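Enquirer: please find the sequence and the predicted model below.
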Amino acid sequence: MIDVRRADGRYRGGDPAAGIDTRHAFSFGPHYDPDNLRFGAVIACNEERLAPGAGFGEHPHSHTEIVTWVVAGELTHRDSAGHATTVRAGDVQHLSAAAGVRHAERNDGDTPLTFVQTWLAPLEPGGTPSYALVPGIADATPYAVSAAGALLHVRRPAPGERVAVPDAALVYVHVVRGAVRLGDEDLHAGDAARVTGESGLTAEAIGAAELLLWELSR
C-alpha cells in the first residue's frame, strides 16, 4: 500500500512573526490528530524555514531520535552535552535525546535556512544522550539510527533515473526537491509517501530530485 500525503496538507505551525515557518506531517503540539500520530517509528517530520537570525531557544527533548537534513542555508546547533556545530546542506545530524538533553537551533547566517527534521521513537527508553554529524553523506550510503531500528537512505537521482525503494515492512519517503513518480503517483517537493508491504518498488526522477527514504523495521 502507498499512502501519499501532499505538501499542502501539512499542518502549518511555527511563529511567522519571529521568522519561523513550520510545516508538520504528523500530529504535533497544539495540532492533535488521533489518526495521524506516527508511521512506524516516525513520529514527526517537520519542514522548518528560519529567517536570518531566527531560531529555537534552548529546549528539552527525551526518548527521541532526532535526525536533521539541511536543504539550504546553515543550521547552528548547540546542546547541553557541549556540542556546538554548523550543519550544512548534505550533512546528516543525529541527536539521540535518550534520557534527556537540551539544545538550541538557530539560523546565524545571512540567508534563509530550510531543513527537514525527522523524529523517531526509540526501541527502548532512557540511556545516555549522544550526538553525531556526518558531513557530506554520499548518495545511497545508508545512515543507521539503530536505537529506532531505522535506516536513512539519501538519494539524488538524475532525470529519468530509477531509485529502488527498500523492501522493508515500512518505508517513509519524503521528497526534498524535484519530483518523482512512485507507483502511479507523481510526488513533488514536500510530498511524502507511507509505504507498507511493498516489494520491487522504484521511484523514477522527473527531472533532478532529492529524496529521504526511511527504512523502518516497525
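Expert: The structure has been received and is ready for your questions. Residues are numbered from 1 along each chain as shown.
Enquirer: from now on I want contacts and neighbour counts done on CA atoms only, so please keep to that.
Expert: Fine.
Enquirer: next, find the distance separating the nearest residue to Val70 once chain neighbours are set aside from Gln93.
Expert: Excluding the flanking residues, the one nearest Val70 by Cα to Cα, 6 or more residues apart in numbering is Phe115, at 4.2 Å. According to Cα to Cα, to the nearest Å, Phe115 and Gln93 sit 11 Å apart.
Enquirer: okay, and the common contacts of those two?
Expert: Each of 68-69 lies in contact with both Phe115 and Gln93 under the rule Cα atoms under 8 Å, 6 or more residues apart in numbering.
Enquirer: need the contact list for Ala169.
Expert: 196-198, 216-218.
Enquirer: er, Ala150 actually
Expert: Contacts of Ala150 by Cα under 8 Å, 6+ apart are 41, 144, 214-217.
Enquirer: let's go with 6 Å and repeat that
Expert: Contact partners of Ala150, counting by Cα atoms under 6 Å, 6 or more residues apart in numbering, are 215-216.
Enquirer: what distance do you get for it to Gly200?
Expert: 19 Å.
Enquirer: pretty sure Asp8 sits in a helix.
Expert: Yes. Assessed by DSSP: H, G, I helix; E, B strand; the rest coil, Asp8 belongs to a helix.
Enquirer: neighbours of it, how many?
Expert: Using other Cα atoms under 10 Å, Asp8 has 10 neighbouring residues.
Enquirer: same question, Asp167
Expert: 16.
Enquirer: quickly find the element holding it.
Expert: Take DSSP states H and E as the rule and Asp167 turns out to sit in neither a helix nor a strand.
Enquirer: am I right that it is in contact with Ser199?
Expert: Yes. Assessed by Cα atoms under 6 Å, Asp167 is found in contact with Ser199 at 5.0 Å.
Enquirer: try it against this one:
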Amino acid sequence: MDVRRADARYRGGDRAAGIESLHAFSFGPHYDPDNLRFGAVIACNEERLAPGAGFDEHPHSHTEIVTWVVSGELTHRDSAGHESVVRPGDVQRLSSAGGVRHVERNDAAEPLVFVQMWLAPLEPGGDPAYEIVHGIADSTPYAVPEAGAMLHVRRLGAGERTAVPDGSFVYVHVVRGEVWLDGVRLGPGDAARITDARDLEAVAHSPAELLLWEMSG
C-alpha cells in the first residue's frame, strides 16, 4: 500500500481567476515520470472554484472523466449537446473517446469543490458519451467498463467499517473525515494506492466519505 498525503499534491490552477487545483498525479507543468498513473487512474484532481469561476471550453480525448461534487454545484456543457448541473451525491461521467470539448463552471453563488478522476480506456477511439447518476446510493458500484474499473462510494459514521474491494489495483481517496486503513490513518485529501488488495477494510475514526476505484490488471 502506497499512501500519498494531501499536502504532497501538486498545486495548480489560477487563484486570480478563482481556481485552485490539487493534483495527485503528474499533470500539465507538474511532470513526474514516476507518478504518471496507478492502474487505470491517470489523474485525481481536487478542484475549488469561486462563484463565477470555471474552465472555459477545452478538449479531451481517449479519457474517461468521472466527477464527484463535494459541495456546491457544477455546471457542465459539452460539444455533444449535453448540459447539466452536478450536485453532491451525483456521479458524472464524460467518455471523451475520439474527442469532445466541454465547459465546467461554478454558476452558483456558493464556492464549489469537486474531485475529478481521469481513467485511461482499455481501447482508444469510439464515440463520446455522457452520463449522470443523481444521488447514487451508498455501496452501489458504478461501472466504467471502458477502463476496466468500478467506483465504490462509501459513507461511514464514526466507528463504522467497510470492506475494501479486492482487486489487482485499488485506489482509495478520502473525500472527508478520517479513516484507518490497514493500520494507517488517512485524512481528507489523502489517498492510498493498493496493489493486489485482499481482505482489507477501512474503519471510520470520524464521519467519512470515501471513493474507491476497483481496477483489473
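Expert: Yes, it's here. Values in this document were obtained by computation on a predicted structure and should not be read as measured data.
Enquirer: and the TM-score between these chains?
Expert: Scored by TM-score structural alignment, normalised by the length of structure 2, the superposition of the two chains gives a TM-score of 0.99; 217 aligned residues with a Cα RMSD of 0.4 Å.
Enquirer: can I get the buried part of the contacts of Ala169 of structure 1 as one ChimeraX selection?
Expert: Buried residues within these, by 16 or more other Cα atoms under 10 Å, are selected in ChimeraX with:
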select :196,216
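Enquirer: now, among the contacts of Ala169 of structure 1, which is nearest to Ala81 of structure 1?
Expert: Nearest to Ala81 of structure 1 among the contacts of Ala169 of structure 1: Leu216, at 28.1 Å, using Cα to Cα.
Enquirer: nearest residue to the closest one other than its sequence neighbours?
Expert: Spatial nearest neighbour of Leu216 of structure 1, excluding adjacent residues (Cα to Cα, 6+ apart): Ala150 at 4.7 Å.
Enquirer: swap in Arg12 of structure 1?
Expert: Per Cα to Cα, 6+ apart, closest to Arg12 of structure 1 is Arg23, 4.7 Å.
Enquirer: tell me the contacts of the one you found?
Expert: Counting by Cα under 6 Å, 6+ apart, Arg23 of structure 1 touches 10-13, 46-47.
Enquirer: and those, which are buried?
Expert: 10, 12-13, 46-47.
Enquirer: just send these back as JSON lines, with distance to Pro135 of structure 1 too.
Expert: Supplementary listing: the buried ones among the contacts of Arg23 of structure 1 in JSON lines, determined by distance: Cα to Cα, whole Å:
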{"residue": "Arg10", "distance to Pro135 of structure 1": "29"}
{"residue": "Arg12", "distance to Pro135 of structure 1": "30"}
{"residue": "Gly13", "distance to Pro135 of structure 1": "29"}
{"residue": "Asn46", "distance to Pro135 of structure 1": "21"}
{"residue": "Glu47", "distance to Pro135 of structure 1": "20"}
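Enquirer: helices - which of those residues land there?
Expert: Counting by DSSP state H, none of the members of the buried ones among the contacts of Arg23 of structure 1 fall within helices.
Enquirer: tell me the one among the residues you listed nearest to His61 of structure 1.
Expert: Using Cα to Cα, Asn46 comes nearest to His61 of structure 1 of the buried ones among the contacts of Arg23 of structure 1, at 15.4 Å.
Enquirer: okay, now the nearest residue to that closest one once chain neighbours are set aside: neighbour count?
Expert: For Asn46 of structure 1, ignoring the flanking residues on the chain, the nearest one in space by Cα to Cα, 6+ apart is His24 at 4.7 Å. Close neighbours of His24 of structure 1, defined as other Cα under 10 Å, add up to 21.
Enquirer: His24 of structure 1 touches Gly14, doesn't it?
Expert: No. Look at His24 of structure 1 against Gly14 with Cα under 6 Å: they stay out of range, at 9.5 Å.
Enquirer: find the nearest non-adjacent residue to Thr76 of structure 1, please.
Expert: In this structure, Thr76 of structure 1 finds its nearest non-sequential neighbour in Thr86, 4.7 Å apart by Cα to Cα, 6+ apart.
Enquirer: tell me which helix or strand the one you found sits in.
Expert: In this structure, Thr86 of structure 1 sits in strand 84-88 according to DSSP H and E.
Enquirer: next structured bit after that strand?
Expert: Per DSSP H and E, strand 84-88 of structure 1 leads on to strand 92-96 as the next helix or strand towards the C-terminus.
Enquirer: now that following strand on structure 2. Mean distance?
Expert: Following the fit onto structure 2, the mean deviation recorded for strand 92-96 of structure 1 is 0.2 Å by mean Cα distance after the TM-score superposition for structure 1.
Enquirer: packing partners of that strand?
Expert: strand 65-72, strand 130-134 (3 or more Cα pairs under 6 Å, 6 or more residues apart in numbering; DSSP states H and E).
Enquirer: which residue lines up with Val163 of structure 1 in structure 2?
Expert: Counting by TM-score structural alignment, Val163 of structure 1 corresponds to Thr162 in structure 2.
Enquirer: hang on, the earlier thing: quick check, the residue nearest to Arg12 of structure 1 in a strand?
Expert: Yes. Assessed with three-state DSSP, Arg23 of structure 1 lies in a strand.
Enquirer: look up how far Leu50 of structure 1 lies from it.
Expert: 12 Å.
Enquirer: cool, Ile20 of structure 1 as well?
Expert: From Ile20 of structure 1 to Leu50 of structure 1 the distance is 5 Å (Cα to Cα).
Enquirer: quick one, which of the two is more surrounded?
Expert: Leu50 (27 against 18).
Enquirer: if we can go back for a sec, what does the residue nearest to Leu216 of structure 1 align to in structure 2?
Expert: Using TM-score structural alignment, Ala150 of structure 1 lines up with Ala149 in structure 2.
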